[in-house]
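Chemist: after the sequence you'll find the predicted model.
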Amino acid sequence: MSADTRLAELGVSGLGEVDESAFSGLAERHRRELHVHCYRMLGSFEDAEDTVQETFLRAWRRRETFAGRSTFRAWLYRIATNACLDLLARRRPEPATGGEVRWLQPYPDRLLDELPAGDADEPESIAVARETIELAYLVAVQHLAPRPRAVLILRDVLGWPAKDVAELLGDSVNSVNSALQRARAGMREHLPAERQDWTGGEEDAGTRELVRRFTDASVATDIPTLASMLRDDVRCSMPPTPGLHIGRDAVVNDWINDGFDGMTGLRAVPTAVNRQPAVAFYHWREREGAYLPLTIDVLRVTGGAITEIVIFHHDQFPRLGLPERLPADGTE
């Protein structure tokens, strides 16, 4: 149901006549997809939450400016994009560098599943079906300057016409097209060359078996077996901790230096974030008599080998819907 249809049902002709409760009902239908849009722009789940709240506040205050020239959804996307640009100007005036994004946070698949089905009348809905939520894409996007980043997402992810993007940014169509070409070049520089081979949200049997073997070897802290699953040019990072390790030897040496090979008392729970396989690890704590959250490993698998591991800290467990502890008897 479009916003115009909903307005007619409410017996009003425009948003200026809608009370706060009815307006909230209209806007809330788009919360999840707006959150994903802001997450792509910002790379941070928490910042995306703050920005969606700011978007709704701005939309309510400016509701009389909605003239129906675009869909209500597109109007909200315009406000959300500008809210993201404002936040980036305040908090992160410079884009990421060096291939790592220290503010990167995971996005649980269970929340991505809340995204609405596509609507042919609203092209922004195609965003839910594109491979633009995986961590490697998010990292590449964060290396773009904010305005080219916005242009890329609006044009290539949401499918907006150049003239609409130009209007949103207060720029010319030529300038938008130029920014898009620069952004695409930047993405090619930072995206994996084999992007078309990503597992995405559809894991095959081989990927599932590799993840199972990775999980078992990790619980056993069997580094030689883990090393055998890594591609030569594997990348490993642990945001927000600085440091990007590239290459099998560098990754394995980092694990050894951190004392991983001597660790005991691990358990694992399979999960999925950013449409990628992931494993949540818990560590036995004698004092608490339970396994407590440790880290989450998010994997990118290409051609039967692990090509990237992004490790997140235990503070991400609640957002991902993971248990806060695992009891000693193995039940959850």
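Modeler: Received, thanks.
Chemist: when you work out contacts or count neighbours from here on, use the C-alpha atoms and nothing else.
Modeler: Will do.
Chemist: quick one: the helices in this protein?
Modeler: 3-10, 20-28, 31-42, 45-61, 72-91, 109-112, 135-142, 146-152, 162-169, 173-190, 205-219, 223-229, 248-257 (DSSP state H).
Chemist: how about the top strand by length along the chain: buried residues?
Modeler: For the chain, the longest strand by residue count, based on DSSP state E, is strand 290-302. For strand 290-302, burial by neighbour count (16 or more other CA atoms under 10 Å) applies to 290-302.
Chemist: and these, which is closest to Asp329?
Modeler: Looking at these and their distance to Asp329, the nearest is Ala290, at 9.0 Å (CA to CA).
Chemist: comparison target, given below:
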Amino acid sequence: MTASMGATGQAASTGQAASIGQEAGFERLAQRHRRELHVHCYRLLASYDEAEDAVQETYLRAWRARDSFEGDALARAWLYRIATNVCLDLIRARARQAPRLRSLAEVSWLQPYPDRLLDEAAAAEDQPDAVAVNRETIELAFLAALQVLPARQRAALVLRDVLGLPAAELAELLDTTVAAVNSALQRARVTMARHLPSHRVDWSARQPSSEERELLARFIDAHERCDAKAVAAIAAADIRVTMPPYPWCFDGLDMLAVLLQRAFGPDREGDWRLLPTAVNRLPAAGSYLKRPGDSKFRPFKLDVLRIEAGVIAEITTFGPAVFPELHLPATWTRAS
């Protein structure tokens, strides 16, 4: 489950310490760790956009502090320290802590993370830390549960239980004691266990299974045919639909029927076409809508499916802002 920062990083040489003081050397260091730092910040913040801002701030602070970088230090650990503190500052400044977690709707700032970016990082054979990126705890349920934790507990749990940072190094990074770290971890783990869905047996990310891909295909087919009964046939009786950043939460087949009537009924806004994709290691579909009088299908929403026991247990619907990162087309002209 964990990938120790010490095990995956290599001690920086004196030559490396000197090289990062130069722009070219610093840029190489930045590019080497950018994706995993972005995912680390994303996990703490649960926002793709805010994670991007955090990474930029991380490298700004790192550049300003480059003279303090020591040749016998770990470059990766040095950057993680800076990135974690940037995120802690953002969490406090923006009050990014959910008071409770009855559903994903409680985390209004939650955004999806494209699987293809995780795959790109894992495919980079020259990055020894790529495995850590690939195995990261990235599912929406885990991210949302993290947002209930206070900032330091959140950072402690991610750095210890996900990245495998030893307690002593974690205490140094957070400028506290090992005893305080262990206490924070204990409280964080209890809170996480209370808020994670009961179906979770571990925290390891994985690719969507063949069963999940098949259900996604059936979901897409039913959606394009505007067949509400076909959607209901593959949905759990207690299915939940949320739409961050909106605070709405729809539970059960009766509420799903209301939503499908709006999307598929005679007063619907137009015709649908969907493309399969994946975010947060979950199957997803990018939806395009062609309104009356328009010749093109235009981006409308992203539905992320959580599948349990062979049916769709939860649908989390986001806006289409992430379509470019998913390499989904800006418009679609496929015939109806």
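Modeler: Thanks, I have it. These numbers come from a predicted model, not from an experiment.
Chemist: re the thing from before, which helices and strands does the longest strand of the first structure pack with?
Modeler: Using 3 or more CA pairs under 8 Å, 6 or more residues apart in numbering; DSSP states H and E, the elements in contact with strand 290-302 of the first structure are strand 266-273, strand 276-285, strand 305-313, strand 326-327.
Chemist: from what I can see Ala141 of the second structure touches Pro197, true?
Modeler: Yes. If you go by CA atoms under 8 Å, Ala141 of the second structure and Pro197 touch, sitting 7.2 Å apart.
Chemist: neighbour count: these two, which is higher?
Modeler: Ala141 (18 against 12; other CA atoms under 10 Å).
Chemist: map the more buried one onto the first structure.
Modeler: When the first structure is aligned by TM-score structural alignment, Ala141 of the second structure is paired with Ala136.
Chemist: for Val304 of the second structure, same thing?
Modeler: Using TM-score structural alignment, Val304 of the second structure lines up with Val298 in the first structure.
Chemist: same check on Asp49 of the second structure?
Modeler: Under TM-score structural alignment, Asp49 of the second structure pairs with Glu46 in the first structure.
Chemist: do the same with Ala236 of the second structure
Modeler: Counting by TM-score structural alignment, the partner of Ala236 of the second structure is Arg231.
Chemist: for its match, give its distance to Val219 of the first structure.
Modeler: 20 Å (CA to CA, to the nearest Å).
Chemist: returning to what we had before: residue contacts, the match of Ala236 of the second structure?
Modeler: 247-248, 305-307 (CA atoms under 8 Å, 6 or more residues apart in numbering).
Chemist: what of Leu76 of the first structure?
Modeler: Applying CA under 8 Å, 6+ apart, the residues near Leu76 of the first structure are 34, 55, 59.
Chemist: what lines up with it in the second structure?
Modeler: Using TM-score structural alignment, Leu76 of the first structure lines up with Leu79 in the second structure.
Chemist: Pro245 of the second structure versus that match, what's the distance?
Modeler: For Leu79 of the second structure relative to Pro245 of the second structure (CA to CA), the value is 30 Å.
Chemist: aligned partner of Glu167 of the first structure in the second structure?
Modeler: So Glu167 of the first structure corresponds to Glu172, using TM-score structural alignment.
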